[in-house]
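S.K.: Attaching a predicted model along with its sequence, questions to come.
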Amino acid sequence: MLRHKLSCILTGLAGLLGSAARAQNPIITNQFTADPTARVFNGRVYVYPSHDIRAAPGRGRAGWFVMEDYHVFSSANLTDWTDHGVIVTQNKVPWVKPDSYSMWAPDCTYRNGKYYFYFPTTPKDTTSSKGFTIGVAVADKPTGPFVPQPLPIKGVRGIDPNVFIDQDGQAYLYWSQGNIYGAKLKENMLELASEPVTLGELPTQGLKEGPYVFKRNATYYLTYPHVANKTERLEYATSTSPLGPFKVQGVIMDESPTGCWTNHHSILPFKNQWYLFYHHNDLSPAFDKNRSVRIDSLFFEPDGAIRKVVPTLRGVGLTDARQKIQLDRYSQLSPGGASVAFLDTANKFQGWKTVFNGSQGWVRYNGVAFGTKPLRTVTMRVTAAAGATVQIRVDGASGPVLAQVTVPKGSRWQEVKAPLSTFKPGTHTLVVSAKTTMPVEIDWVKFD
């Protein structure tokens, strides 16, 4: 028992200490995360994702989604993320089948001084509750501790809970199970206040799931993943009422170009900008049941239509020049001259490297904040078997040269430091290029 408790404590500390400052996609790289619901509480963004893990003997179904608990992550700037650890786990919820490993997509909202965390999973009593049911855990803080209710919500069968509170104070619960359903919630946020209704006028062919509802101006937006072809794309419909009928308007994000079968999302405004939180299998390209959360900016047309979001590796937010800048999460890459590969294919959580194939290789990385205090050196984690010269510029290929870095010969990674020849305060685009014909690989760059 003591060994088990110590293991749990160390695991929790690893989650907290392993939270890297990330401005790039995916935003979490020390574990798999999926199905992100993002909320703003007290000026800070909290992300409540599901937590993919690998199947093992007696631990989930091989080749399928395996999830036993939930973490919560938070950030004040969408760049630096903190893992607050496990908030709900399957073996500590009274009504959950403890070996189901089916803690799927959750949501969280705030009401009357309490935080309500909604999650779907398999109940112990499968005779009277076939399939998934949805439960609630309640906390005084957005990071918990969350106390699960003894029973799931009566009258709800399905997955992917989403809660929307309208301006008049009425709360609604949405979920999916073949169709997408909605119902009013009571003031206590724990019981339905109306019979579930099927949200109509949506596509009848292909899987629909993962509803996320928000209101902008006088329009209610119902957003959802839909398999129109082979994999899920994100679509949306609009209405003048929170329970519809809804009219399908278009696609928010196209199908994954690499075949990730699922996508699941949330949308919110933060500091005068709208954002789309979604997932992809970046850290597990050969197995799309292990996903990772991404963020990209989202924009509306003047008529209220959602402009289609094109996924990026760069993501959102500014990167502090004093932090490790991951060039592999680039804004633009020279075609044929540079590429991205895993640092260690046996441990993909270590992330990626940028491989420059010769003097035509370059990478552009937007949004580096240099601040106002002069920086004097650049450090680069780099390897080049035959040696190399790397040039760093700002504001384009013809912009001023910050540094020319000479990389010594060697087959191992080394941290090479060089002086800056100039300094430009403010936020700039970084351009890093190889100036020799032999290959060179870069893990990260940072300035001091």
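M.R.: Good, I have the coordinates.

S.K.: alpha carbons only for contacts and neighbour counts from here, please
M.R.: Noted.

S.K.: which residues in the protein form helices?
M.R.: Along the chain, counting by DSSP state H, helices occupy 2-17.

S.K.: Tell me which residue lies nearest the centroid of it.
M.R.: Centroid check for the chain by CA atoms, centre = their mean gives V293 as the closest residue, at 1.9 Å.

S.K.: Distance check, P49 against D35.
M.R.: Using CA to CA, to the nearest Å, P49 is found at 5 Å from D35.

S.K.: Quick check, the residue nearest to the centre of the chain in contact with H279.
M.R.: Yes: V293 lies in contact with H279 (CA atoms under 8 Å); the separation is 4.3 Å.

S.K.: which neighbours do these two share?
M.R.: T33, A34, D35, P36 (CA atoms under 8 Å, 6 or more residues apart in numbering).

S.K.: Quick one: mark the members of those that sit in strands.
M.R.: A34, D35, P36 (DSSP state E).

S.K.: For the residues you listed, which PyMOL command selects only the ones that are buried?
M.R.: Per 16 or more other CA atoms under 10 Å, the buried members of these correspond to this PyMOL selection:
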select buried, resi 34+35+36
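
S.K.: Go through the ones in strands among the shared contacts of V293 and H279 and say which is closest to D107.
M.R.: Of all these, D107 sits closest to P36, with 8.2 Å by CA to CA.

S.K.: so the closest one makes contact with V45?
M.R.: No: shown here, P36 and V45 do not form a contact pair, counting by CA under 8 Å, at 11.8 Å.

S.K.: Included below, for side-by-side comparison, is a second structure:
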Amino acid sequence: MGEVMKKSTSGNPIFSGWYADPEARIFENRYWVYPTYSAPYEEQLFFDAFYSDDLVNWHKVEGILKQSDITWARRAMWAPSPIEYKGKYYYYFAANDIQSNEEYGGIGVAVSDRPEGPFRDALGKPLIDQFHHGAQPIDPHVFIDDDEVAYLYYGGWGHCNVVKLNEDMISLGTFEDGDVYKEVTPQGFVEGPCMIKRNENYYFMWAEGGWGGPDYSVAYAMSSSPIGPFHRVGKILQQNPQVATGAGHHGMIQIPNTDDWYIVYHRRPLSETDANHREVCIDRLFFTEDGRIRPVDITLEGVSARPLREIHGK
């Protein structure tokens, strides 16, 4: 234990193993990262989670949700996105990599009383199991606005939709115009949506390029509304030939009561050519004075310790 505590920075990757598509949250005064297990589709049958008190030392919780817990899932369990709402933890995920409306699968939702699970299937069936507006039902990302309205963004195959979640968090609502599925696809969108709000601006981010190649990356748009329109501003995360390739599909952490932001993402080490050999990393993310996002410097060092207990005075 003594050696672990001597780390001055997190280092990148922040934990060992092949993982991808990380969602990052703060739950119960602790940092959490929820990734995809990066392996061939037939082996993606479980989700692990990782937690830290300081962003430097990470601990693994194995099997917080498994294929055996989801009657309809059979493979390709991807891209989890949990959120806390009224004391419960709702965990959205994709399974089965469906290629048409004739195949069974899509986006599911599980629920737990704890951020580490165990999670149980909340519906016994997918929440979204069809293609709408051309969007493959994968890569969910849940966002709760200041007014406590919950939105679920998702999509692959170059199309992104947003749906409104009802207060039960396990059924879909309707927008004011009567739509259930609203397409919000920005230019260049491939997959991996992510939403944050800062100073009344909504920052919508997504992954571009092919997930298995070096050019996988992240771009963003800004809007005054959580449903857009979203017009691409530029790229904010990409490979550095001196550090790593394929940097993309991320989550975000804001330190409470500050304007300090971190981006948690996956990338491929320079030594690796296997598409599934992806690692989870963390770096700082900064804004310009006029509210734009500066391109992220991806590093080998990672970030310095940021204990949440000190921030909250505990």
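M.R.: The structure has been received and is ready for your questions. Note that the structure is a prediction, hence the values are computed from the model and not measured.

S.K.: And the TM-score between these chains?
M.R.: Taking TM-score structural alignment, normalised by the length of the second structure as the basis, the two superposed chains have a TM-score of 0.83; 284 aligned residues with a CA RMSD of 2.6 Å.

S.K.: that older thread, overlap of the contact sets of P49 and D35 of the first structure?
M.R.: A105, P106, V293.

S.K.: In contact with V243 of the second structure: list those residues for me.
M.R.: So, once contact is read as CA under 8 Å, 6+ apart, V243 of the second structure ends up touching P269, L270, I298, T299, L300.

S.K.: Mind checking which of those are in strands?
M.R.: Per DSSP E, the contacts of V243 of the second structure map to strands at P269.

S.K.: Of the contacts of V243 of the second structure, select the buried ones using a PyMOL command.
M.R.: Selection of buried members from the contacts of V243 of the second structure for PyMOL, criterion 16+ other CA under 10 Å:
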select buried, resi 269+298+299+300
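
S.K.: Of the contacts of V243 of the second structure, just say which sits nearest to S217 of the second structure.
M.R.: I298 (11.7 Å).

S.K.: Quick check: closest non-adjacent residue to that closest one.
M.R.: Excluding its sequence neighbours, the residue lying closest to I298 of the second structure (CA to CA, 6 or more residues apart in numbering) is D283, at 6.4 Å.

S.K.: neighbours around the aligned residue in the first structure for that neighbour, how many?
M.R.: Residue correspondence to the first structure (TM-score structural alignment): D283 of the second structure is matched to D296. The local packing of D296 of the first structure (other CA atoms under 10 Å) involves 20 other residues.

S.K.: same deal with E3 of the second structure?
M.R.: With other CA under 10 Å as criterion, E3 of the second structure counts 6.

S.K.: Just give me the match in the second structure for T143 of the first structure.
M.R.: Match for T143 of the first structure (TM-score structural alignment): E116.

S.K.: which ones are touching the closest residue to its match other than its chain neighbours?
M.R.: Using CA to CA, 6+ apart and skipping residues adjacent in sequence, the residue nearest E116 of the second structure is I64, 6.3 Å away. Listed by CA under 8 Å, 6+ apart, the contact set of I64 of the second structure reads F46, F47, D48, A49, E116, G117, P118, F119.

S.K.: The third one matches what in the first structure?
M.R.: Residue mapping for D48 of the second structure onto the first structure gives H71, with TM-score structural alignment as the criterion.

S.K.: what residues are up against its match?
M.R.: Y48, P49, S50, H51, D83, H84, G85, V86, I87, V88.

S.K.: Apply 7 Å and report the result again.
M.R.: Y48, P49, H84, G85, V86, I87 (CA atoms under 7 Å, 6 or more residues apart in numbering).

S.K.: again with A341 of the first structure
M.R.: W352, K353, T354.

S.K.: For the residues you listed, pick the one with the most neighbours.
M.R.: Of these, with other CA under 10 Å as the count, T354 tops at 26 neighbours.

S.K.: how far away is V431 of the first structure from A384 of the first structure?
M.R.: 19 Å.

S.K.: ditto for R364 of the first structure
M.R.: 20 Å.

S.K.: And the nearest residue to G228 of the second structure once chain neighbours are set aside, how close does it get to D53 of the second structure?
M.R.: The shortest distance from G228 of the second structure to any residue other than its chain neighbours is 6.6 Å, reached at V184 (CA to CA, 6+ apart). V184 of the second structure is 36 Å from D53 of the second structure, where distance means CA to CA.

S.K.: Tally up the residues packed near E28 of the second structure, please.
M.R.: 10.

S.K.: Then G144 of the first structure?
M.R.: The number of residues packed near G144 of the first structure is 19, by other CA under 10 Å.

S.K.: What of K86 of the second structure?
M.R.: So K86 of the second structure, with other CA under 10 Å, has 7 neighbours.

S.K.: What's it aligned with over in the first structure?
M.R.: So, by TM-score structural alignment, K86 of the second structure is matched to N112.

S.K.: Tell me which residue of the second structure matches up with V213 of the first structure.
M.R.: In the second structure, V213 of the first structure lands on M195 (TM-score structural alignment).

S.K.: excluding its backbone neighbours, what's nearest its match?
M.R.: F204 (4.7 Å).

S.K.: Who are the contact partners of that neighbour?
M.R.: Counting by CA under 7 Å, 6+ apart, F204 of the second structure touches C194, M195, I196, Y220, A221, M222.

S.K.: aligned partner of the fifth one in the first structure?
M.R.: Correspondence of A221 of the second structure to the first structure, assessed by TM-score structural alignment: A237.

S.K.: The counterpart of Y181 of the first structure in the second structure: neighbour count?
M.R.: If you follow Y181 of the first structure across to the second structure using TM-score structural alignment, you land on N161. With neighbours defined by other CA under 10 Å, the count for N161 of the second structure comes to 24.

S.K.: N161 of the second structure and G155 of the second structure: what is the separation?
M.R.: 6 Å.

S.K.: Could you do A122 of the second structure as well?
M.R.: Counting by CA to CA, the gap from A122 of the second structure to G155 of the second structure is 21 Å.
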